[in-house]
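Visitor: Following is a predicted model, sequence given first.
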Amino acid sequence: MKVLIFSARNFEKEYLKNSNNDKHKITFTLDALSSKTAIQAVGFDAVSIFSGDIACNNTLEKLKDFGVKYVALRSAGYDNVNIRAAAILGIKVANVPNYSPYAIAEYAAGLLLVLNRKLIEANNRVKHFNFSLDNLVGFDLNDKTIGVIGTGKIGSLMVKIMHGFGCHVIGYDITENSSLVDSYNLKYMPLETLCKTADIISIHVPLNTETHHLIDESLIEIMKPGVLIINTARGAVVETSHVIKGLKNKTIGGFAMDVYEKEHDIFFKDLSNTIPTDDMLITLNVMPNVLITGHQAFLTKEALTNIAETTIYNLDCWSEGLKTENELYK
């Protein structure tokens, strides 16, 4: 099978090559999939895309015309793919549902520690031989209340990690996990109650019509003053402009984000020699109580291995005329 790998980054190429082991004829391109770049897929049976690629109806129609029959996602989330349109067009789509929930949960915990204890500022000072401790005061996580929004595979691990820190863990999800209640004394409650109660909020829900801008002004207004918010889920789960307002009026004491609702055409690129034009990102980037990373929570050796292996597995199944259990339907 001839496969075009869109948005191919250097850090993942070797993992894909090793997993493929010359079974498929794969070609890498740094370009992201869009309606403009879809023409590169002429002559390919399948394309593989990442979270920053856009497989909208128009793009999928072009892929269909170019002879593409399969779309292999290298991510768990698939909000960037019009699954219904793909089904109508007869294009099969599969994702990587379980590459490493540990990578995301551990990273979320790391963001919390760095944000709370102001480690970036402390390190920057020491680089200039400034060993002052002024304005570096954080707080103990022990005995604090952390609200975990979304208790699936990643959220469940976050519950376990925070329980280990001695936190009181509360949760919100449309489906409750009784094992978390039994093992870690997790207390489920309505989202509004969680926001009123939590000292820290960590977000672990997928992006869909129900979760788009889930964290907005109405919820931020009822949060405890000084709350810390950690988002390693999807950028558009939070209304960024409302978060900025909450930071300015000090309702939100700190915000750590590995995802951004306008990250397309920004993240995964070196823009250091360009003039930034995104006002919200500029505002967040200059705030001392905001920590931003460029969608790297998944970036571990284990996760990259699992992503590559599952991506190739999905392609293997299709090439053999089989259905993969990772196929997505609408």
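Guide: Yep, that arrived.

Visitor: make it CA atoms for all contacts and neighbour counts henceforth
Guide: Fine.

Visitor: Please, where are all the strands along the stretch 101-250 of the chain?
Guide: Taking DSSP state E, counting those that start in this stretch as the test, the strands found in the stretch 101-250 of the chain are 145-149, 168-172, 187-188, 200-203, 227-231.

Visitor: what's the closest of those to residue 274?
Guide: Of all those, it is strand 227-231 that lies closest to residue 274, at 26.3 Å by CA to CA.

Visitor: quick one: the closest one to chain centroid distance?
Guide: 15 Å (CA atoms, centre = their mean, to the nearest Å).

Visitor: What helices and strands are in contact with that strand?
Guide: helix 101-117, strand 200-203, strand 252-257 (3 or more CA pairs under 8 Å, 6 or more residues apart in numbering; DSSP states H and E).

Visitor: so of these, which one's packed in deepest?
Guide: Mean neighbours per residue, mean count of other CA atoms under 10 Å, is largest over these for strand 200-203, with a mean of 26.

Visitor: ok, residues contacting that strand?
Guide: With CA atoms under 8 Å, 6 or more residues apart in numbering as the contact definition, strand 200-203 has outside contacts at 108, 144-150, 155, 195, 227-233.

Visitor: before we move on, the earlier item: dump the helices and strands packed on strand 227-231 into a markdown table; add distance to residue 293 as well.
Guide: Output for the helices and strands packed on strand 227-231, formatted as a markdown table (distance: least, CA to CA, whole Å):
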| stretch | distance to residue 293 |
| --- | --- |
| helix 101-117 | 9 |
| strand 200-203 | 15 |
| strand 252-257 | 6 |
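
Visitor: looking at the ones you listed, which is closest to residue 173?
Guide: strand 200-203 (10.8 Å).

Visitor: ok so, going back, quick one: closest of the helices and strands packed on strand 227-231 to residue 79.
Guide: Of all the helices and strands packed on strand 227-231, strand 200-203 comes closest under CA to CA, at 16.7 Å.

Visitor: Run through the helices of the stretch 51-200 of the chain in chain order.
Guide: 57-65, 83-89, 101-117, 119-127, 153-164, 178-184, 191-197 (DSSP state H, counting those that start in this stretch).

Visitor: Could I get those helices in a markdown table, plus columns for distance to residue 282?
Guide: Shown next, in a markdown table, are those (distance: least, CA to CA, whole Å):
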| stretch | distance to residue 282 |
| --- | --- |
| helix 57-65 | 31 |
| helix 83-89 | 33 |
| helix 101-117 | 18 |
| helix 119-127 | 18 |
| helix 153-164 | 29 |
| helix 178-184 | 39 |
| helix 191-197 | 27 |
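
Visitor: how about these, which one is nearest residue 328?
Guide: That would be, of the helices of the stretch 51-200 of the chain and by CA to CA, helix 83-89, which comes in at 7.0 Å.

Visitor: Against that first model, consider the following:
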Amino acid sequence: MAKTIFYDATAIDRTQLTELMSDSDHELIFESASLNEKNIHEDAEVVSTFVSSKIDNSLFDKMPRLRLIATRSTGFDHLDLMYLNGLGIKVVNVPTYGNNTVAEHTFALLLSLTKKLPLVTSMVERQGLAVNPRYTGMDLKDKTIGIIGFGHIGKCVAKIAYGFGMKILANNRRVDQEFIDNYNVEFLPTEEIFQKADIISLHCPLDKDNYHLINDQTIATFKQGAILINTARGELVENHALLKALRSGHLAGVGLDVLEGEKYLSMEKTRALLLEDDFKIEATKRAAEIYVLQKMPNVIITPHNAFNTVEAVRRINQTTASNIKDFWYGNIYNEVKPTPSFISGKLILLRHGESQWNKLNKWTGRTDIHITEEGWNKSLEIGKKLESLDIKKVYTSTLSRTKETYKAIKESAHLENIPMVSAPALDERDYGAYTGMNRDVVKASIGEKAFKKLRRSWDGKIEGGETLKMVYERVIPYYLRIILPQLIAGENVLIVGHGNVLRALIKYLKSYSNEQILDLNVESNIAFIYNVDKDGKVLKESNISV
């Protein structure tokens, strides 16, 4: 007998799982909420969760008897497999349960867009049966659908598309002759599908190679007026790129059952975000993107609901019950094993070499000051040590001292033909009225405590200048939008920056509190090297100095 807790359990789950587990001697407990501090059962031996649960690893530390997690989903990216493996906890999933279910939902989204059903139904409520040419739809017959991910679900999508008389393109490393013979599927590289398809439908898993598969660059290769459907994983698509393409008309419509930051579909979670003391600029942007997408007339969003039919839920619960019973009686099926953790390219942060005003102990801020001979020579030295890092791209501010530092590094590290971008978002903090003032004089005038707050605090105000918080709010979105995708793609990126810009970056990278940042000072001549996760947070770190 094992104590088994089903979290995220609906009334249907309770009814079905009670019946399906009736031939076992397990003690069953059903919790409607996700696993959290308030509903944890510390003596649980089996836990079953749903894919929407985002569970803190620390909760599993409090469950010493836990042996099995049975997720009621195919996806398992809500669980930290490496961490659970270290605790000796097995994880099983439901490999297949609703291939036709998700494929049908794909066409529900597609038909709703092509027939403009949301607009038409709202028009009927306002205008009765009046015909409006604005709501003229289009046929699917003879249109080209591009299926990205040709597994079980993708194949079901192809069968339905064939019934509509559509031309079918699919990407697959291994050509499937059955689908060529029976459904006239043409197998092409993904890039060519993007160029030829009227409709792009995503059905691939999320991995390090296809994070933000749909972005500004890939959408630019789509046909004008293409339609995008995503029932796979939200992070395959960059929201910001969608908004721009929809606004320009390059995309005619989008149907989403999943989207990046989908938890902010919940008004409660969005409200909680806005009320937090520690303002999270990127999360707030994500919530704003979702809000705008929801309001667009050519966007249809369903709340991760493609799986949700009576038949599919029963298949999920049947497999989950079998997984639990089989495990307990000595057999383990559908086990999900951890793979080595994702490792990004290296992010290398380096403060510019000593400037002429650094030497005089003056606040420089946005004043464009050159580096000293000492700054140049030290930059040459650090460059020699960076030569082996295979840097693929370099970012500096628009100010001379960062560009001159990189010029010295480029010379000694032999970085030929490396793209360099000088970004205003990476410019130093504006010190306002204090620009050009000697720091020792200011410290003697206002006292050490006030001086430290002025120089290092999170939101200490400066007359006519910026707080560190204001620097953070321009630097971090640039990092996440522009630099992080390159790191995720495995490229090594060097940022030659300013002290406060690098402090803002490190605050995000290492999740420093507003109080911790007060004690962080970034010196010149030290290269801080990080590998990051897909959120851009630190996984590994090291440094090189001269």
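Guide: Yes, it's here. Everything numeric in this text was worked out from a predicted model, so none of it was measured.

Visitor: And the TM-score between these chains?
Guide: Their TM-score after superposition, calculated using TM-score structural alignment, normalised by the length of structure 1, is reported as 0.91; 324 aligned residues with a CA RMSD of 2.3 Å.

Visitor: closest one to residue 206 of structure 1 among the helices of the stretch 51-200 of structure 1?
Guide: helix 153-164 (10.6 Å).

Visitor: buried ones in the closest one?
Guide: 154-163 (16 or more other CA atoms under 10 Å).

Visitor: Farthest-apart pair in those residues, please.
Guide: 154 and 163 (14.3 Å).

Visitor: what lines up against residue 329 of structure 2 once you look at structure 1?
Guide: Alignment note: residue 329 of structure 2 maps to residue 320 in structure 1; criterion TM-score structural alignment.

Visitor: How much space separates that match from residue 148 of structure 1?
Guide: As judged by CA to CA, to the nearest Å, residue 320 of structure 1 and residue 148 of structure 1 stand 41 Å apart.

Visitor: Compare these two and say which is more crowded by neighbours.
Guide: residue 148 (28 against 9; other CA atoms under 10 Å).

Visitor: For the more buried one, give me its contacts.
Guide: 155, 158-159, 169-172, 201-204.

Visitor: can I get these in a markdown table with distance to residue 184 of structure 1?
Guide: Shown next, in a markdown table, are the contacts of residue 148 of structure 1 (distance: CA to CA, whole Å):
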| residue | distance to residue 184 of structure 1 |
| --- | --- |
| 155 | 13 |
| 158 | 11 |
| 159 | 7 |
| 169 | 8 |
| 170 | 10 |
| 171 | 11 |
| 172 | 15 |
| 201 | 17 |
| 202 | 16 |
| 203 | 18 |
| 204 | 18 |
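
Visitor: For residue 136 of structure 1, state which of the residues you listed is nearest.
Guide: Among the contacts of residue 148 of structure 1, and counting by CA to CA, the member closest to residue 136 of structure 1 is residue 201, at 21.0 Å.

Visitor: Go through the strands of the stretch 101-250 of structure 1 and name the closest to residue 74 of structure 1.
Guide: strand 227-231 (20.5 Å).

Visitor: Does residue 211 of structure 1 touch residue 205 like I think?
Guide: Yes - between residue 211 of structure 1 and residue 205 there is a contact at 7.4 Å, judged by CA atoms under 8 Å.

Visitor: Mutual contacts of the two, please.
Guide: Going by CA under 8 Å, 6+ apart, residues that sit against residue 211 of structure 1 and also against residue 205 are residue 237.

Visitor: higher neighbour count, these two?
Guide: residue 205 (22 against 14).

Visitor: residues contacting that one?
Guide: Counting by CA under 8 Å, 6+ apart, the residues that residue 205 of structure 1 touches are 149-152, 211, 233-234, 237.

Visitor: Show me which pair in the contacts of residue 148 of structure 1 is furthest apart.
Guide: Between any two of these (CA to CA), the greatest distance is 14.1 Å, for 169 and 204.

Visitor: Number of residues surrounding residue 246 of structure 1?
Guide: Around residue 246 of structure 1 there are 23 residues (other CA under 10 Å).

Visitor: Now do the contacts for residue 86 of structure 1.
Guide: So residue 86 of structure 1 contacts 57, 60, 92-93 (CA under 8 Å, 6+ apart).

Visitor: Then residue 104 of structure 2?
Guide: Here residue 104 of structure 2 is in contact with residue 157 (CA under 8 Å, 6+ apart).

Visitor: Give the aligned equivalent of it in structure 1.
Guide: So, by TM-score structural alignment, residue 104 of structure 2 is matched to residue 106.

Visitor: For the aligned partner of residue 285 of structure 1 in structure 2, which residues are in contact?
Guide: Alignment note (TM-score structural alignment): residue 285 of structure 1 maps to residue 294 of structure 2. By CA under 8 Å, 6+ apart, the residues touching residue 294 of structure 2 are 300-301.

Visitor: In which helix or strand does residue 294 of structure 2 reside?
Guide: Using DSSP states H and E, residue 294 of structure 2 falls within helix 281-295.

Visitor: Outside of the helix or strand that that helix is followed by itself, list whatever touches it.
Guide: Once helix 281-295 of structure 2 ends, the next helix or strand along the chain (criterion: DSSP H and E) is strand 299-301. Residues from elsewhere that reach strand 299-301 of structure 2 (CA under 8 Å, 6+ apart): 109, 112-113, 253-258, 293-294.

Visitor: Just name the closest of those residues to residue 532 of structure 2, please.
Guide: Out of those, the member with the shortest distance to residue 532 of structure 2 (by CA to CA) is residue 258, at 24.3 Å.

Visitor: Could you measure from the closest one over to residue 265 of structure 2?
Guide: 10 Å.

Visitor: Next, show the common contact partners of these two.
Guide: Common neighbours of residue 258 of structure 2 and residue 265 (CA under 8 Å, 6+ apart) are residue 303.

Visitor: For those two, work out which one has more neighbours and name it.
Guide: Neighbours per residue (other CA under 10 Å) separate residue 258 of structure 2 from residue 265, with residue 258 holding more: 22 against 17.

Visitor: Which of the three states applies to that one?
Guide: The assignment at residue 258 of structure 2 comes out as coil when based on DSSP: H, G, I helix; E, B strand; the rest coil.

Visitor: just checking, what packs against the longest helix seen in structure 1?
Guide: Across structure 1, the longest stretch assigned as helix under DSSP state H is helix 301-319. In terms of contacts (3+ CA pairs under 8 Å, 6+ apart), helix 301-319 of structure 1 is packed against helix 10-20, strand 70-73.

Visitor: would JSON lines of these with distance to residue 125 of structure 1 be doable?
Guide: Listed next are these as JSON lines, based on distance: least, CA to CA, whole Å:
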{"stretch": "helix 10-20", "distance to residue 125 of structure 1": "31"}
{"stretch": "strand 70-73", "distance to residue 125 of structure 1": "42"}
